[in-house]
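Engineer: following is a predicted model, sequence given first.
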Amino acid sequence: MYKAIPKNKDVIIVTNQKDGSLSFIDAANKKIIASWPIHKAVMGTAVLPDHDTIAVYGQNLEVVYLYSLSKGTEVGEWKTGKGITNIIVSSSGKDILLADGQSNTVRLYNKNGTEIAAIPVGKRPMTMVERNNQLYVLNFNDTVLSVVGLKEKRVIDTISTPQSSLGAVIYGNELWIGGHGSGAEINENVYIYEGRSLKQKVSAPQMPVSFASDNEFIYVLSHGSGVLRKIDGNTHKDIAAIEVGANPFAVWLSGTALFVASYDSDEIYVIPTDTMKMGTSIKVGKGPFHMTERKGEEH
């Protein structure tokens, strides 16, 4: 049994890959409120529609583990087999979407944990973003993005993308995607699509792999250079940039604060969106790799 997380707290959930632990940060006061050493080969978490259960996954795990935050206990598991690289919940809250990099499918589960469909996509699906029942799936070992219709439960379109694409955000009618690059060629750009067409490339060296956005700006974290950029969503121009962390993998926006996971220094850096200057740093477990947020119940 682990330390319980109060239901009324907004918490940033950090997955620490090197030591197989979870760290919970109070989003309001930017302090650690609990650490769970679950000792599993974890890659990330997803908050399920009840706002209390989290699904913990990893591509080398045979099952997805379910934990209750308010109880601090494991409450179930889904026997998925190995290969789960990402889990998100659809905006409607009806579908839980699992990217399976081993079977090259997106698997749809309902809220009860029953698998409804397995939809073939490209090679090694990883990043997924969804809006209006359309799921955009980046296939890391492929050169196509799969557009899945959640109502149709099938791929309804494909879009050509660079090899090793990773990280995406939807802004207005645009889809922004990043990636590592392929072979010796490091990716230096964010690719902005409108519909099926590549609209523009925006420079963000090196290896832009994680994104966040608000109503005005896109925040782009470049893993290779350790630079976080603030880009105007309408003009696509850089507003500010800051070097942050050692080998940073993920950025998360909560309110007006950006949280950056620094993999090699075992810290989360907090950067206010208005100043884009270094704020506080929070010591977490070893190898913070992924973040998500559980919004608390209203008092």
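Structural biologist: That came in fine, so what should we check first?
Engineer: contacts, neighbours, all on C-alpha from now
Structural biologist: Fine.
Engineer: okay, now the closest residue to Leu166 other than its chain neighbours: neighbour count?
Structural biologist: Nearest non-adjacent residue to Leu166, counting by Cα to Cα, 6 or more residues apart in numbering: Gly179, 4.2 Å away. The number of residues packed near Gly179 is 28, by other Cα atoms under 10 Å.
Engineer: isn't Gly179 right next to Gly167, touching?
Structural biologist: Yes: counting by Cα atoms under 8 Å, Gly179 sits close enough to Gly167 to count as a contact (6.4 Å).
Engineer: and Gly255, how many neighbours does it have?
Structural biologist: Gly255 has 11 neighbouring residues, counting by other Cα under 10 Å.
Engineer: ditto for the one 3 residues further on
Structural biologist: Here the count is done by other Cα under 10 Å, and Leu258 has 22 residues near it.
Engineer: and the gap between it and Pro125?
Structural biologist: 26 Å (Cα to Cα, to the nearest Å).
Engineer: report the contact partners of Asn104.
Structural biologist: The contact partners of Asn104, by Cα atoms under 8 Å, 6 or more residues apart in numbering, come to 120-125.
Engineer: show me where the protein has its helices.
Structural biologist: Per DSSP state H, the chain carries no helices over any range.
Engineer: quick one, what contacts the closest residue to Ile231 other than its chain neighbours?
Structural biologist: Among residues not flanking Ile231 along the chain, Asp238 sits closest, at 4.5 Å (Cα to Cα, 6+ apart). Contact analysis of Asp238 by Cα under 8 Å, 6+ apart lists 229-232.
Engineer: the structure to be compared is supplied as follows:
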Amino acid sequence: MKKKLTCLFFAVLVLSGCMNETYTQIPPDQAFISTINLKDGSLSFIDGNDYTELAKWELKKPITGGVLLPDQDTLMLYGKQMKSVNFYSFKKGKQIRKWDTGEGIVFAGLIHDNKVMALINQLHNRIDFFGLNGKEIASVKVGKGPISFVEDSDTNMLYVLNFHDTYVTVIHYENYKTVRKIPVNEFSTGLLIHKENDELWVGGHGKGATIEENIHIYSLDTGKLKRTIKAPSMPINFLQDGDATFIVSHGTSTLYKAQTNKKDLLSIKVGVNPFELVLFHKKLVVAGYDSNDVSIIDPDKMVVQHTIPVGKGPFHIVVRE
């Protein structure tokens, strides 16, 4: 009995120690770009005004992504090898709570007017839906190796991309039921909904010697392939801004710009093996995974204006404007 009590006391001390670790506090009015660095388990913070380093949180955890909550102060961090998703306060500079989700979380995002957190569990091939109070609402099985999703808020649909399967799972999140499957290539990566054209853009990574060179564009209405756009190689991430669509091609470290009614793509080289692309203060921010930096890009001129060093392996970007 004494041994059990000692073990319990030790476990409480370890948990308490993790929760009480403190990091550089980020003021509520501070705009920033933050990279989630996979290789060293850290967060890098860049001042949103002059692009200088604000702070670096050495969490030393297998984090791969994060979601900024509506309060603009709380960051939820997740990772496939983590047994929980952990919440941190910027102004307090510490962890404030966690949800015990189990291992397998590879992607997350707020949906349903920021009222619901959707979590992809790749180990169990499902999406778990939680209220912001931490209570699970529903769990829906999807295809093999789910990797990301996009929301169509007009129709309350969630489009889930399954990396190791040959379809996109479409879930109606009013009743949390699968309503259809859209056939796509295996090893697809990256999704974008073009509402004005009624299109679903799907990128790809490929496998082994078979490298994906094209973006596949499907009809949201029929689910059928409409056309392809060549964007070599490994077009894995998209961002739409007005009539322009930006594409990150991981294999050639290239950023492409596609514009409505223009056939040719504009392109520039950026970073080394980029994964992530976001918009911040009307500038594009691209994370170079193997160059350990972020690039600030003028989207109109397609010119790199700043290159800023960050931690090792920036894989995901969170911004607060």
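Structural biologist: Received the coordinates, thanks. Note that the structure is predicted; figures quoted are calculated from it, not measured.
Engineer: related to what we said a few turns ago, counterpart of the residue nearest to Ile231 of the first structure in the second structure?
Structural biologist: In the second structure, the residue paired with Asp238 of the first structure is Asp264, using TM-score structural alignment.
Engineer: how far is stretch 270-286 of the first structure from where the chain is centred?
Structural biologist: Distance of stretch 270-286 of the first structure from the chain centroid (Cα atoms, centre = their mean, to the nearest Å) equals 18 Å.
Engineer: check which residues of that stretch are buried.
Structural biologist: Judged by neighbour count (16 or more other Cα atoms under 10 Å), stretch 270-286 of the first structure contains these buried residues: 270-273, 276, 281, 284-286.
Engineer: would you check the span in the second structure matched by it?
Structural biologist: The aligned range for stretch 270-286 of the first structure is 296-312, by TM-score structural alignment.
Engineer: for the matching stretch, measure first residue to last.
Structural biologist: End-to-end distance for stretch 296-312 of the second structure, by Cα to Cα: 18 Å.
Engineer: can you tell me which residue in the first structure aligns to Gly79 of the second structure?
Structural biologist: Using TM-score structural alignment, the partner of Gly79 of the second structure in the first structure is Gly58.
Engineer: who's in contact with that match?
Structural biologist: Contact analysis of Gly58 of the first structure by Cα under 8 Å, 6+ apart lists 41-44, 64, 82-86.
Engineer: how about Ile268 of the first structure?
Structural biologist: With Cα under 8 Å, 6+ apart, Ile268 of the first structure has these contacts: 259-262, 281-284, 288.
Engineer: repeat for Pro162 of the first structure
Structural biologist: Neighbouring residues of Pro162 of the first structure by Cα under 8 Å, 6+ apart: 143-144, 181.
Engineer: what's the match for it in the second structure?
Structural biologist: Using TM-score structural alignment, the partner of Pro162 of the first structure in the second structure is Asn185.
Engineer: hmm, back to that, of the contacts of Pro162 of the first structure, which stay in contact in the second structure?
Structural biologist: For the contacts of Pro162 of the first structure, the contacts that persist in the second structure are 143-144, with contact defined as both residues aligned by TM-score structural alignment, their matches' Cα atoms under 8 Å.
Engineer: who wins for most neighbours among the contacts of Pro162 of the first structure?
Structural biologist: Neighbour max across those (other Cα under 10 Å) = Val144, 21 neighbours.
Engineer: Val184 of the second structure contacts Thr169, doesn't it?
Structural biologist: No: with contacts counted by Cα under 8 Å, Val184 of the second structure stays clear of Thr169, the gap being 10.3 Å.
Engineer: that's a helix at Gly17 of the second structure, yeah?
Structural biologist: Yes: looking at Gly17 of the second structure with DSSP: H, G, I helix; E, B strand; the rest coil, it is inside a helix.
Engineer: which position in the first structure pairs with it?
Structural biologist: Aligned counterpart of Gly17 of the second structure in the first structure: none (TM-score structural alignment).
Engineer: run a quick neighbour tally on Gly17 of the second structure.
Structural biologist: Using other Cα under 10 Å, Gly17 of the second structure has 11 other residues around it.
Engineer: what's the spacing between it and Arg97 of the second structure?
Structural biologist: In this view, Gly17 of the second structure and Arg97 of the second structure are 13 Å apart by Cα to Cα.
Engineer: repeat for Lys195 of the second structure
Structural biologist: Going from Lys195 of the second structure to Arg97 of the second structure by Cα to Cα gives 37 Å.
Engineer: what of Ser148 of the second structure?
Structural biologist: Distance of Ser148 of the second structure to Arg97 of the second structure, given as Cα to Cα: 25 Å.
Engineer: Lys263 of the second structure now?
Structural biologist: 49 Å.
Engineer: out of these two, which sits in the busier spot?
Structural biologist: Arg97 (13 against 9).
Engineer: and the strands in the stretch 201-321 of the second structure, which stretches?
Structural biologist: Applying DSSP state E, counting those that start in this stretch to the stretch 201-321 of the second structure gives strands spanning 206-207, 210-211, 214-219, 225-230, 235-241, 244-249, 254-259, 266-269, 274-280, 283-288, 293-298, 303-309, 314-320.
Engineer: select, out of those, the one closest to Ser34 of the second structure.
Structural biologist: Nearest to Ser34 of the second structure, of all the strands of the stretch 201-321 of the second structure, is strand 314-320, at 5.1 Å by Cα to Cα.
Engineer: what do we get in the first structure for Phe275 of the second structure?
Structural biologist: Alignment note (TM-score structural alignment): Phe275 of the second structure maps to Phe249 of the first structure.
Engineer: who are the contact partners of that match?
Structural biologist: Applying Cα under 8 Å, 6+ apart, we find Phe249 of the first structure in contact with 209-210, 221, 223, 260-263, 288-290.
Engineer: between the buried residues of stretch 270-286 of the first structure, which sits nearest Ser103 of the first structure?
Structural biologist: Nearest to Ser103 of the first structure, judged by Cα to Cα, of those is Lys286 at 29.7 Å.
Engineer: that closest one contacts Val14, doesn't it?
Structural biologist: No: judged on Cα under 8 Å, Lys286 of the first structure makes no contact with Val14 at a distance of 10.5 Å.
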